[in-house]
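Visitor: sequence first, then the predicted structure, then my questions.
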Amino acid sequence: MVQDVLREPAKAVTFLVLDVRPGSEDTARDLLADVAGLTRAVGFRVPDDRLSCVVGIGASLWHRLYRLPVPRGLHPFRGLSGARHTAPATHGDLLFHVRARSLDLCFELVRQVMRRLAGHVNVRDEVQGFKYFDERDLLGFVDGTENPSGPDAVAAVTIGGEDPAYAGGSYVIVQKYLHDLDAWQALPVAEQERVIGRHKLSDIEIPDADKAPNSHVAVTTIVDPDGTERQIVRENMAFGSPAAAEFGTYFIGYAGTPDVIERMLHRMFVGEPPGNHDRILDFSTAVTGSLFFVPTAEFLEDPSPITSHPAASADGSLGIGSLRRSRT
């Protein structure tokens, strides 16, 4: 069985990041083994609303839970400091990415998770995200159209023979961005389009010849020396509180190796060449940053079959569905 990384766009999401208290490892491990069953039980109430939950495990928790080799791409999130902008690294032992077509299911599943973990974890962050009109972010642009689909999406997010003990798993990086909407909305639409690299109404990408080199689209397009474009799957969601004047995008990117997302973030915050930072960062500030390993559902239920990295490769894939088209 695989965790449900790839699925149709959600209308409601809860992102939950937790730290496990010392001495509570057994409780956390037992919860991870049961999370698929909890998801089925809660989702059975309204099956058409497609409740799902993906769990990620942070580097600092791994050896506390398992006496197993560390997945080869798992390490603490590497913060970045450019000339003008910073991507902070924030701690997190566990990530729960809970999605559905209605918020009540997300709420109930998170409630059941926290009931099981009461007294054993500290909450690092909890964000409730929502679909904003026609898949737009709070900056007013469609939140991307470049996610891969079908087999390409599976290939983009799935660990394969390079780490056979954990084949079928994935990695996920999350960041919370807060937007300065007043400054953003003061820009003319044409200038907003230069920042993003797309036309606002149509979502059509600006031709390369006319695209600003520090536009978001230009900076986040990763191409290898042989011309191969590297792909990830983004599942971003809008969040905010008008009363608190908080407006943001929760970035969540899945990949078979974290290095493609890490290079993307380096290009955004430091620049290639240095100084050519992503102009969207002049209006959007990253306030969190964490990296997690996403094991298969079989591993969460019973990690005992894995004792070391075997010599032979193993194939794995992640759940396929219609994909959210997201941008940052």
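Guide: Okay, I see it.

Visitor: contacts, neighbours, all on C-alpha from now
Guide: Fine.

Visitor: show me what counts as buried in stretch 149-168.
Guide: The neighbour-count check on stretch 149-168 (16 or more other CA atoms under 10 Å) flags 149, 153-161, 163-168 as buried.

Visitor: skipping its backbone neighbours, what lies nearest Leu65 in space?
Guide: Leaving aside its sequence neighbours, Leu65 sits nearest to Glu25 (CA to CA, 6 or more residues apart in numbering; 5.9 Å).

Visitor: any idea how far that neighbour is from His120?
Guide: Note on Glu25: its distance to His120, by CA to CA, to the nearest Å, is 8 Å.

Visitor: what is the longest helix along the chain packed up against?
Guide: In the chain, with assignment by DSSP state H, the single longest helix is helix 25-43. Under the contact criterion of 3 or more CA pairs under 8 Å, 6 or more residues apart in numbering; DSSP states H and E, helix 25-43 touches strand 52-57, helix 59-65, helix 103-117, helix 297-301.

Visitor: rewinding a little: so which of the buried residues of stretch 149-168 sit within helices?
Guide: 153-157.

Visitor: distance of Phe269 relative to Met1?
Guide: For Phe269 relative to Met1 (CA to CA), the value is 37 Å.

Visitor: what's the local residue count around the closest residue in space to Asp180 that isn't next to it in sequence?
Guide: Once flanking residues are discounted, Asp180 sits nearest to Phe283: 5.3 Å by CA to CA, 6+ apart. If you count neighbours by other CA atoms under 10 Å, Phe283 ends up with 17.

Visitor: structure two is appended below for comparative analysis:
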Amino acid sequence: MAREQLGVCAEANLHGSYLLLNAHEGHERLLRSKLARLPLLFDRLAEHFSEAQLSGVVAIGSNYWDLLYPGARPVGLSMLPELSAADIELAAVPVDILIQIRSDRLDVNIISCQQVLQMLDSHVEIQDQLQGCRYLDGRNLTGFIDVPWNPKARNRRQVSLIDATEQPVFAGGSYMYLQQLVFDHLSWHQLSLAEQEDIMGYDKVSARPLEEHRILPDSHRLMMQPDLNAPEVLMQNMPSYQVKQQGLIQLAYAASAQALHRQLSYRCGMSAHSSGHDLLLNYHRIELTAAFFAPSISFLELSAKN
């Protein structure tokens, strides 16, 4: 039975660190070996700092997958869907490797990042590092509870992890989109509470859906999850804040590439069923979008032998 990376379905933490790495050409064999050792490193750090609830995810960029693992490719893994919305720019960026580290202690995240980079030293270069944090008990910088429709408990695994009957080689793996969004907080806070709730599609305090007569067809809730009874995507978002720039680090995990494609195209107003793009995107600029696959630990270890 495939062993999934525990960070994919882990519950929310206080701090998130995201290493965006580019691999040096010709280092594929050594990288396969070292990437397979990262889950063990995360386990060791999680045991040492047990109160921090550390978890990690190793994800491979769709553009780099065939070089690193030429023997097999997850069905549907592609760069990003072609979306030609005139007013939405995805800012697609190729990233070879993404390392996601989350815990309840910032110092533990720092130590983990240091040890990851020590292990991968001379094989990669850092393209960027993003830092997220928990804000107001699970809210994003809009002041609203973030993704209240997220699947819970065992449904998290069903939504985000590939079943062995679908793709035996990639069982326990997960497709993932990373997006970095910059928040226009000045414009947002000029809106009234009612205007904000209409854009979001749910109550600011309780996160309950608005009354049916108030729900706009292009509200954020409906654009991100049209069918609340059948979620297809697990979101792992964290606000990010710097004095000059603030926003959201958004990670979407799914058991199929089509589920991520559907959500993104629907949100950008490019689906046949869309009534326009997500209204919340009028207050966020997409700074970066990249597509990845997070293989199971079993796949990482088996591939390291080749």
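Guide: Alright, I've got the coordinates. All values derive from a computational prediction rather than experimental measurement.

Visitor: let me see the TM-score of these two.
Guide: After superposition, the two chains reach a TM-score of 0.92 (TM-score structural alignment, normalised by the length of structure 2), with 301 aligned residues with a CA RMSD of 2.0 Å.

Visitor: just to revisit the earlier point, can you name the residues of structure 2 that the longest helix of structure 1 overlays?
Guide: On structure 2, the counterpart of helix 25-43 of structure 1 by TM-score structural alignment is residues 28-46.

Visitor: show me the contact partners of that stretch.
Guide: With contact meaning CA atoms under 8 Å, 6 or more residues apart in numbering, stretch 28-46 of structure 2 is reached by 5, 52-58, 67-68, 112, 116, 119-120, 123, 297, 300-301, 303-306.

Visitor: just the buried residues of the residues you listed.
Guide: 5, 52-58, 68, 112, 116, 119-120, 123, 297, 300-301, 303-304.

Visitor: tell me who's in contact with the counterpart of Ala297 of structure 1 in structure 2.
Guide: Counting by TM-score structural alignment, Ala297 of structure 1 lines up with Ile297 in structure 2. Residues counted as contacts of Ile297 of structure 2 (CA under 8 Å, 6+ apart) are 2-5, 36, 39.

Visitor: what range in structure 2 does stretch 177-189 of structure 1 sit on?
Guide: Residue span in structure 2 matched to stretch 177-189 of structure 1, by TM-score structural alignment: 181-193.

Visitor: ends of the matching stretch, what's the gap?
Guide: 22 Å.

Visitor: one more: stretch 138-152 of structure 2?
Guide: First-to-last residue span, stretch 138-152 of structure 2, CA to CA: 15 Å.

Visitor: which residues are contacting it?
Guide: Contacts for stretch 138-152 of structure 2 (CA under 8 Å, 6+ apart): 135-136, 159, 183, 185, 188, 203-205, 207, 225, 228, 231, 233-235, 237-239, 247-248.

Visitor: find me the equivalent region of it in structure 1.
Guide: With TM-score structural alignment as the criterion, stretch 138-152 of structure 2 aligns to 135-149.

Visitor: give me the most central residue, structure 2.
Guide: Leu251 (1.4 Å; CA atoms, centre = their mean).

Visitor: contacts only, for that residue.
Guide: Residues near Leu251 of structure 2 by CA under 8 Å, 6+ apart: 176-179, 235-237.

Visitor: the helix or strand hosting it vs structure 1, mean deviation?
Guide: Taking DSSP states H and E as the criterion, Leu251 of structure 2 maps to strand 246-254. Its aligned residues in structure 1 lie a mean 0.6 Å from strand 246-254 of structure 2 after superposition (mean CA distance after the TM-score superposition for structure 1).

Visitor: starting at the chain centroid, how far to that strand?
Guide: Taking the mean C-alpha point of strand 246-254 of structure 2 and that of its whole chain, the gap between them comes to 5 Å (CA atoms, centre = their mean, to the nearest Å).

Visitor: I'd like the next helix or strand past that strand.
Guide: Beyond strand 246-254 of structure 2 on the C-terminal side, the first helix or strand identified by DSSP H and E is helix 257-267.
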